[in-house]
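Trainee: just coords:
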């Protein structure tokens, strides 16, 4: 394996990517991992719910891990797939985009509405490095029993605490604590959840 000295670093761009450091996505290992993920996700998106055993097999090959009883409605889109870990009994509706340049960890019993985006990649604000194609990524963590409403966007580096509800269309730019309801762009906490909050509600 050859090293890449751009930026004065002797590591490969693939190793830099895995470390969460700036990298350029022209490393053959990055390109191969991306191509393999595209093959699998294309196959997955061509299946129907009647092909559940095949769908499960593809997800197990694509993802870092997926727990018992979890399911994802097609279409589903990833960067690498292998850096996504999903707990048990989690459900993601149509159109989930999970760009996993950095790890994406999703807990147990999570509900993900349609067209949610989990975005780990970052790009330099300075025009020069951005033009030179440098990029990086920061991990996303979604705690147990979180509900992300339809169209929610979670930005790089965000952690959402367990039981928290994020209202439809919100953009989560910073960490949210456990047991709260958050809405808006940027998402802000509007109330704390109590143990007796059991009545069904519309998405906030």
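Mentor: The structure has been received and is ready for your questions. Not measured: the values here are computed from a predicted model.
Trainee: going forward, measure contacts and count neighbours with C-alpha atoms only.
Mentor: Noted.
Trainee: now do the top helix by length along the chain: which elements does it pack against?
Mentor: Of all the segments of type helix in the chain, defined by DSSP state H, the longest one is helix 28-45. Helix 28-45 is packed against helix 52-62, strand 76-78, with contacts defined by 3 or more CA pairs under 8 Å, 6 or more residues apart in numbering; DSSP states H and E.
Trainee: then this one, side by side with the first:
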């Protein structure tokens, strides 16, 4: 992905930076799932922390699963007008 610097240690299971980023992503996903129904604005703020890009008028409905890219703390971007 252009502009994204890859961590050469992503394949190392005990890399402390990867572990920290993964735990942060899991925590943000949990917070998002807890508040989405009551506070859409707050949930959108969490998405902006979690994702490298969130397009205009885009929404991800809870629950946000902590699998794949979130647990690996890989960059994710959502384009414009994504329901």
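Mentor: Everything's here; your move. The structure presented is a predicted model; accordingly, all values stated were derived computationally and were not measured.
Trainee: hey, which of the helices and strands packed on helix 28-45 of structure 1 is tucked in deepest?
Mentor: strand 76-78 (a mean of 20; mean count of other CA atoms under 10 Å).
Trainee: coming back round to it: how about the longest helix of structure 1, aligned to which bit of structure 2?
Mentor: Residues 16-33 of structure 2 are the counterpart of helix 28-45 of structure 1, counting by TM-score structural alignment.
Trainee: to what extent does the matching stretch diverge from structure 1 after superposition?
Mentor: Compared with structure 1 after fitting, stretch 16-33 of structure 2 has a mean deviation of 0.5 Å; criterion: mean CA distance after the TM-score superposition for structure 1.
Trainee: where's that stretch relative to the chain centroid, distance-wise?
Mentor: For stretch 16-33 of structure 2, the distance between its averaged C-alpha position and the chain's averaged C-alpha position is 8 Å (CA atoms, centre = their mean, to the nearest Å).
Trainee: what does it contact?
Mentor: 9-10, 43, 46-47, 49-50, 62-66, 70-73 (CA atoms under 8 Å, 6 or more residues apart in numbering).
Trainee: what of stretch 51-65 of structure 2?
Mentor: Around stretch 51-65 of structure 2, the neighbours that count as contacts under CA under 8 Å, 6+ apart are 29-30, 32-33, 36-37, 44, 47-48, 75-83.
Trainee: okay, which residue is most central for structure 2?
Mentor: Geometric centre of structure 2, nearest residue: residue 50, 3.3 Å, by CA atoms, centre = their mean.
Trainee: which position in structure 1 aligns with it?
Mentor: Across the alignment, which pairs residues by TM-score structural alignment, residue 50 of structure 2 is matched by residue 62 of structure 1.
Trainee: so that match touches residue 79, yeah?
Mentor: No - taking CA atoms under 8 Å as the contact criterion, residue 62 of structure 1 and residue 79 are not neighbours in contact, 10.5 Å apart.
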